[in-house]
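Curious how this folds, go ahead:
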Amino acid sequence: MSNPLPQTLVLIGAGKMGGAMLEGWLRIGMNPAGISLIDPKPSDEMVALATEKGMVLNPTPGAIAPAEVVVLATKPQMLDTAAPAVQAFIHPKTLLISILAGKTLGDLAARLPNATALIRAMPNLPASVQRGVTAAAPGPGVSAAQRATADALLGSIGKVEWLDNENLIDAVTAVSGSGPAYVFHLVECLAAAGAAAGLPHEIAERLARATIEGAGEMLFQSSLSPATLRQNVTSPGGTTAAALEVLMADDGLKPLMGRAVAAAKRRAEELSG
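Okay, here's the model as predicted:
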């Protein structure tokens, strides 16, 4: 099988998520000499990395040829102003991958008519530690080879889930896009409950944090379903079972999480409108 990594790539927007993806691409062996970075206000760390690796940073217009892949990782509201400059990096065979929240394939096609192969992707924050998950929806002009290229690039920061329907992106945003914040809040709540049960707050927070870290690692390493893992740590009539009676009650965690995800999905739909 041929190497799916592109020979040339332009990353537009080298902030936290763009920077995380860039580190992933370098880690899986992409040639830094083929990478160009466009960012009006690059961090000192990004400037140093570009210098160290020999990547082109903010080339003058026309200084580089249109790229095999262009990745859009700017703030969504910058699309309109950036579009004319982005067009210069796109030729008919360029693959455009966008991680702009709320910007549909139709939005991208309207503003970037040079692009005929478009993929809309939604990564999440753990991409910064190579444990992210990205959902991606390809447009009709994406070839099998281009999809393989996108899979390799997006897979460098974690797992990739491909969607047949772009309309599912709003639900993805509500589950995995916003999901890390839900987990962080769970740690806060578990620590607060531990403190209320009599533990010093600092110890309660360390216990809660380590518990979520460990449980997450078990999920990562195990092929068992979450339900099976839960059952495996629950002894009938024991302490965990007593707590789960509360969490799994009709007014427990499931309906609460359902309302939270529904609220996030509604907001994602509003922002996409």
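
Could you use CA atoms for every contact and neighbour count after this?
Noted.

Do you have the helices of the stretch 151-273 of the chain handy? List them.
Secondary structure of the stretch 151-273 of the chain (DSSP state H, counting those that start in this stretch): helices at 169-172, 179-196, 201-221, 226-232, 239-247, 253-272.

who's in contact with the third one?
What it means is helix 201-221. With C-alpha atoms under 8 Å, 6 or more residues apart in numbering as the test, helix 201-221 has contacts from 187-188, 190-192, 194-195, 226.

That helix versus helix 179-196: what angle between them?
Comparing the axes of helix 201-221 and helix 179-196 via axes from the mean of the first three to the mean of the last three C-alpha atoms, to 10 degrees yields an angle of 140 degrees.

Pull out the buried residues from helix 201-221.
204-205, 207-209, 212 (16 or more other C-alpha atoms under 10 Å).

Following the chain onward from the one helix or strand Ala82 maps to, which element is next?
Assigned by DSSP states H and E, Ala82 falls within helix 79-87. Next in sequence after helix 79-87, counting helices and strands by DSSP H and E, comes strand 95-98.

Centre of the chain to that following strand, how far?
14 Å (C-alpha atoms, centre = their mean, to the nearest Å).

what sits up against it?
Contacts of strand 95-98 (C-alpha under 8 Å, 6+ apart): 68-73, 115-121, 142, 146, 150.

Kindly report the same for stretch 161-174.
Residues from elsewhere that reach stretch 161-174, judged by C-alpha under 8 Å, 6+ apart: 104, 120, 122, 133-138, 261-265, 268-269.

and the end-to-end length of it?
In stretch 161-174, first residue to last residue: 15 Å (C-alpha to C-alpha, to the nearest Å).

Tell me the spacing between the residue sitting furthest away from the middle of the chain and Ala193.
Within the chain, the residue lying farthest from the chain centre (C-alpha atoms, centre = their mean) is Gly237, at 40.1 Å. Distance, Gly237 to Ala193, using C-alpha to C-alpha: 21 Å.

Check Ala63 too.
For Ala63 relative to Ala193 (C-alpha to C-alpha), the value is 58 Å.

For the comparison step, fold the sequence that follows:
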Amino acid sequence: MDSSIVFIGGGNMATSLVSGLRSADCPGERITIVEPDADKRRQLADDHGVRTVAEADAEVLGADAVILAVKPQLLPEVCADLATRFADRRPLIISIAAGVPLAALAQWLGEDFAFVRCMPNTPSLIGAGATGLYAGTGVTADQRELADAILATAGITVWVDAESRLDAVTATSGSGPAYFFAFMEAMHAGARELGLDDDTARELVLHTALGAARMAIESGDDPATLREKVTSKGGTTAAALDRFEAGDLNALVRDAMQAAARRADTLGQELMDDTRR
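Got it, this is the predicted structure:
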């Protein structure tokens, strides 16, 4: 990868992408991280062999892609500063800020940029992420390929054809890890109630989750088929699944995901409203 890439912000998600890029043989001199915290800058430079600066400079402003990796509430100020510095250059702008619509970025930075909005999830921190991406108007095929290559270093990538569908991505993969953690938490508690000690319960639950995920990925079967394969009529698994059905698990999950999607939409609107005041 010979494109020059700048990260605005050196937090966990930016660090995971930088680590992925370096593992994919992206030269360290092609990556710059803008991070005001001096200790973080030194650590990032030492750990990843990349260039770090306290604020945007000439090299930053000449980048092919600029990744906005700061907290959403900091974006208006960050974008306003960048807007005064870019002058006539228009690099690809990739935002990984949750809930911030492209309309807000255009409002703060300028409308004549090529924007890609992304929704990565926390497993990206270990290279096992799932990221949804949406390309705004004006994004070229080469820029789309560049955005995909950067985010793919943290896991799988999927593109959606409407920005509104990123709310569905947020409700599915963005918030999704927490759903599985909550289920594992409940299983752990259930195993303890049945008499298993804490360490045994934990190991069984975590490796059962890992094994089930690997089977779903590697077998080629859909989850319904896999469920049927391990469920004998009148057996122990059927007894447990009957309880899930009695509690209408499908409806509960559907309602929870819809609540997450609605909140994602609301957060973006609230942020835009706050900046207009």
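
After superposing, what score do the chains get?
Here the superposed chains carry a TM-score of 0.91, computed using TM-score structural alignment, normalised by the length of structure 1; 267 aligned residues with a C-alpha RMSD of 2.0 Å.

hang on, the earlier thing: using CSV, please lay out the contacts of helix 201-221 of structure 1 together with neighbour count and distance to Val160 of structure 1.
Below are the contacts of helix 201-221 of structure 1 laid out as CSV (neighbours: other C-alpha atoms under 10 Å; distance: C-alpha to C-alpha, whole Å):
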residue, neighbour count, distance to Val160 of structure 1
Val187, 22, 26
Glu188, 16, 29
Leu190, 18, 30
Ala191, 23, 32
Ala192, 17, 34
Gly194, 19, 36
Ala195, 16, 38
Pro226, 12, 19
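
between Ala63 and Ala193 of structure 1, which one's more packed in?
Ala193 (16 against 9; other C-alpha atoms under 10 Å).

Mind telling me what that one corresponds to in structure 2?
Using TM-score structural alignment, the partner of Ala193 of structure 1 in structure 2 is Gly190.

Tell me which residues touch that match, please.
By C-alpha under 8 Å, 6+ apart, Gly190 of structure 2 has no neighbours at all.

Might you report the residue contacts of the residue lying closest to Ala56 of structure 2 once chain neighbours are set aside?
Spatial nearest neighbour of Ala56 of structure 2, excluding adjacent residues (C-alpha to C-alpha, 6 or more residues apart in numbering): Val34 at 6.5 Å. Val34 of structure 2 sits next to 6-10, 52-56 when contact means C-alpha under 8 Å, 6+ apart.

Redo those as JSON lines? Include neighbour count and distance to Arg243 of structure 2.
Shown next, in JSON lines, are the contacts of Val34 of structure 2 (neighbours: other C-alpha under 10 Å; distance: C-alpha to C-alpha, whole Å):
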{"residue": "Val6", "neighbour count": "29", "distance to Arg243 of structure 2": "51"}
{"residue": "Phe7", "neighbour count": "25", "distance to Arg243 of structure 2": "48"}
{"residue": "Ile8", "neighbour count": "27", "distance to Arg243 of structure 2": "48"}
{"residue": "Gly9", "neighbour count": "23", "distance to Arg243 of structure 2": "47"}
{"residue": "Gly10", "neighbour count": "23", "distance to Arg243 of structure 2": "46"}
{"residue": "Thr52", "neighbour count": "22", "distance to Arg243 of structure 2": "54"}
{"residue": "Val53", "neighbour count": "18", "distance to Arg243 of structure 2": "56"}
{"residue": "Ala54", "neighbour count": "14", "distance to Arg243 of structure 2": "56"}
{"residue": "Glu55", "neighbour count": "14", "distance to Arg243 of structure 2": "56"}
{"residue": "Ala56", "neighbour count": "18", "distance to Arg243 of structure 2": "57"}
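
Which among the helices of the stretch 151-273 of structure 1 is found nearest to Pro42 of structure 1?
helix 179-196 (25.8 Å; C-alpha to C-alpha).

For the helix or strand that Asp46 of structure 2 is a member of, buried residues please.
Asp46 of structure 2 is located in helix 38-48, with elements delineated by DSSP H and E. Going by neighbour count (16+ other C-alpha under 10 Å), the buried part of helix 38-48 of structure 2 is 41, 44-45, 48.

What of stretch 171-178 of structure 2?
171-176.

Next step: the contacts of strand 95-98 of structure 1 restricted to strands.
Within the contacts of strand 95-98 of structure 1, residues falling in strands by DSSP state E are 69-72, 117-121.

Output the residues you listed in JSON lines, with distance to Gly18 of structure 1 appended to each entry.
Shown next, in JSON lines, are those (distance: C-alpha to C-alpha, whole Å):
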{"residue": "Val69", "distance to Gly18 of structure 1": "14"}
{"residue": "Val70", "distance to Gly18 of structure 1": "12"}
{"residue": "Val71", "distance to Gly18 of structure 1": "9"}
{"residue": "Leu72", "distance to Gly18 of structure 1": "8"}
{"residue": "Ala117", "distance to Gly18 of structure 1": "20"}
{"residue": "Leu118", "distance to Gly18 of structure 1": "18"}
{"residue": "Ile119", "distance to Gly18 of structure 1": "16"}
{"residue": "Arg120", "distance to Gly18 of structure 1": "15"}
{"residue": "Ala121", "distance to Gly18 of structure 1": "12"}
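
wait, which of the residues you listed is closest to Gly29 of structure 1?
Using C-alpha to C-alpha, those come closest to Gly29 of structure 1 at Val69, 15.8 Å.

roughly how far apart are the corresponding residue of structure 2 for the closest one and Arg30 of structure 2?
Taking TM-score structural alignment for the superposition, Val69 of structure 1 sits opposite Ala65 in structure 2. Using C-alpha to C-alpha, Ala65 of structure 2 is found at 11 Å from Arg30 of structure 2.

between these two, what contacts are shared?
3-5.

Next up, the contacts around Ala85 of structure 1.
Pro61.

repeat that for 10 Å
61, 112 (C-alpha atoms under 10 Å, 6 or more residues apart in numbering).

The one 4 residues further on too?
With contacts defined as C-alpha under 10 Å, 6+ apart, the neighbours of Phe89 of structure 1 are 9-10, 61-62, 64-70, 96, 114-115.

how about those residues in CSV, adding distance to Ile28 of structure 1?
Output for these, formatted as CSV (distance: C-alpha to C-alpha, whole Å):
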residue, distance to Ile28 of structure 1
Leu9, 14
Val10, 17
Pro61, 29
Gly62, 29
Ile64, 24
Ala65, 24
Pro66, 23
Ala67, 19
Glu68, 18
Val69, 16
Val70, 18
Leu96, 20
Asn114, 29
Ala115, 26
